[in-house]
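# coords please:
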Amino acid sequence: MTRKLPALTPENSSFWQGGKTNQLMMHFCRQCDRYFHPPGPVCPSCASDAVHPKAVSGNGRILSFTVNYQPWAKDLTVPYSIAIIELDDQQGLQFISNVINCDPETLSVGLPVKVCFEQHDDVWIPLFEVNQ
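Sure thing, here's the model as predicted:
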């Protein structure tokens, strides 16, 4: 599938390139001791600029998901899933991704997943697989 790649910035490059070393990098605030996503120059909780990228476990659970059957592009294989993943490292630390390498019909809320990466040029897209 052709993916539209993000523009790399000083704030987000660790997130998009962490897969090179098989690490899911999230921004972490030293002031309030919390991860946050999407990455940015200041913490959304306390407004501190004492933030830096830090690796997380990459393990999480599906909070919600949908299965798409519409081939929106000619190179898009259907069905595919879009899921909200909450990482085990911190309650509320979540983002949207795809769950791959499984039948989308077998997904369920609460299903454990783990990160994997798909490389496109100098970007590593964080995707998830069922963690058995």
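# from here on, contacts and neighbour counts on C-alpha atoms
Fine.
# all helices for this protein, in order.
13-17 (DSSP state H).
# which residue ranges of it form strands?
24-29, 34-36, 51-56, 59-68, 80-87, 94-97, 112-120, 123-130 (DSSP state E).
# how near is the closest residue to residue 19 other than its chain neighbours to residue 64?
Closest residue to residue 19 in three dimensions, ignoring its sequence neighbours and counting by C-alpha to C-alpha, 6 or more residues apart in numbering: residue 124, at 5.1 Å. Plainly put, residue 124 is 23 Å away from residue 64 if you go by C-alpha to C-alpha, to the nearest Å.
# measure how buried residue 59 is and give me the count.
For residue 59, the neighbour count with other C-alpha atoms under 10 Å is 19.
# ugh, wrong one, I meant residue 119
Counted by other C-alpha under 10 Å, the residues lying close to residue 119 total 13.
# the one 5 residues further on too?
Residue 124 has 22 neighbouring residues, counting by other C-alpha under 10 Å.
# ok, now residue 112?
Neighbours of residue 112 under the rule other C-alpha under 10 Å: 21.
# sequence B follows; please return its structure for comparison with A:
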Amino acid sequence: MNYDVSQAIPGEKIAITTDTFTEPFWQAAREERLTACHCADCNTFRMPPTAYCPNCQSQNTDWPTLPGTGTVFSFAICTRSPYPDVPDFTYVPAVIDLTGAPGARLVSNIVGLPAGDVKIGMEVKVDWNPIQDGWKLPIFRKV
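Here you go, the predicted model:
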């Protein structure tokens, strides 16, 4: 099937809320840095961030800056707008294995190429989609 070029979800439609555990991720994204929650005691990465490390139950974390690359673990192709007031467009939600953060995966979108060209194992790099309230959402493009 021939698909259109994948696009980002319109930023004006995306609002986030933060809490103690997610704020460092969103602050880094605002600065266009990709990061992931890392246990300072056992070195386990986790996404999404949680109060306790699933490996050792520690609450000690750090947030290293990652290279901003990854590989597509899974994806879907969507051709209908999720918003009734936005015309249909093609978007590709994807699960990305993050380089430099073993075991951490981020749900995001692949943009900028025909949706039919997206493949599992494809290398991607981060880009940034401005969203509401001055925040930025990480999205990915083919390397």
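# TM-score for these two?
The TM-score (TM-score structural alignment, normalised by the length of structure 1) is 0.89; 131 aligned residues with a C-alpha RMSD of 1.6 Å.
# quick revisit: with distance to residue 106 of structure 1 added, can I get the strands of structure 1 in CSV?
Formatted as CSV, the strands of structure 1 follow (distance: least, C-alpha to C-alpha, whole Å):
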stretch, distance to residue 106 of structure 1
strand 24-29, 25
strand 34-36, 29
strand 51-56, 26
strand 59-68, 10
strand 80-87, 10
strand 94-97, 17
strand 112-120, 12
strand 123-130, 10
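# and the ones you listed: which comes nearest residue 7 of structure 1?
strand 123-130 (9.4 Å; C-alpha to C-alpha).
# what range does stretch 108-126 of structure 2 cover in structure 1?
Mapped onto structure 1 using TM-score structural alignment, stretch 108-126 of structure 2 spans residues 97-115.
# now the matching stretch: buried residues?
97-99, 104, 107, 111-115 (16 or more other C-alpha atoms under 10 Å).
# reformat those as JSON lines; add distance to residue 20 of structure 1.
Output for the buried residues of stretch 97-115 of structure 1, formatted as JSON lines (distance: C-alpha to C-alpha, whole Å):
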{"residue": "97", "distance to residue 20 of structure 1": "18"}
{"residue": "98", "distance to residue 20 of structure 1": "19"}
{"residue": "99", "distance to residue 20 of structure 1": "19"}
{"residue": "104", "distance to residue 20 of structure 1": "27"}
{"residue": "107", "distance to residue 20 of structure 1": "27"}
{"residue": "111", "distance to residue 20 of structure 1": "26"}
{"residue": "112", "distance to residue 20 of structure 1": "23"}
{"residue": "113", "distance to residue 20 of structure 1": "20"}
{"residue": "114", "distance to residue 20 of structure 1": "16"}
{"residue": "115", "distance to residue 20 of structure 1": "13"}
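# could you work out the most separated pair of those residues?
Spatially, the most separated pair among these is 104 and 115, at 16.4 Å (C-alpha to C-alpha).
# residue 42 of structure 2: neighbour count?
Residues near residue 42 of structure 2, counting by other C-alpha under 10 Å, number 14.
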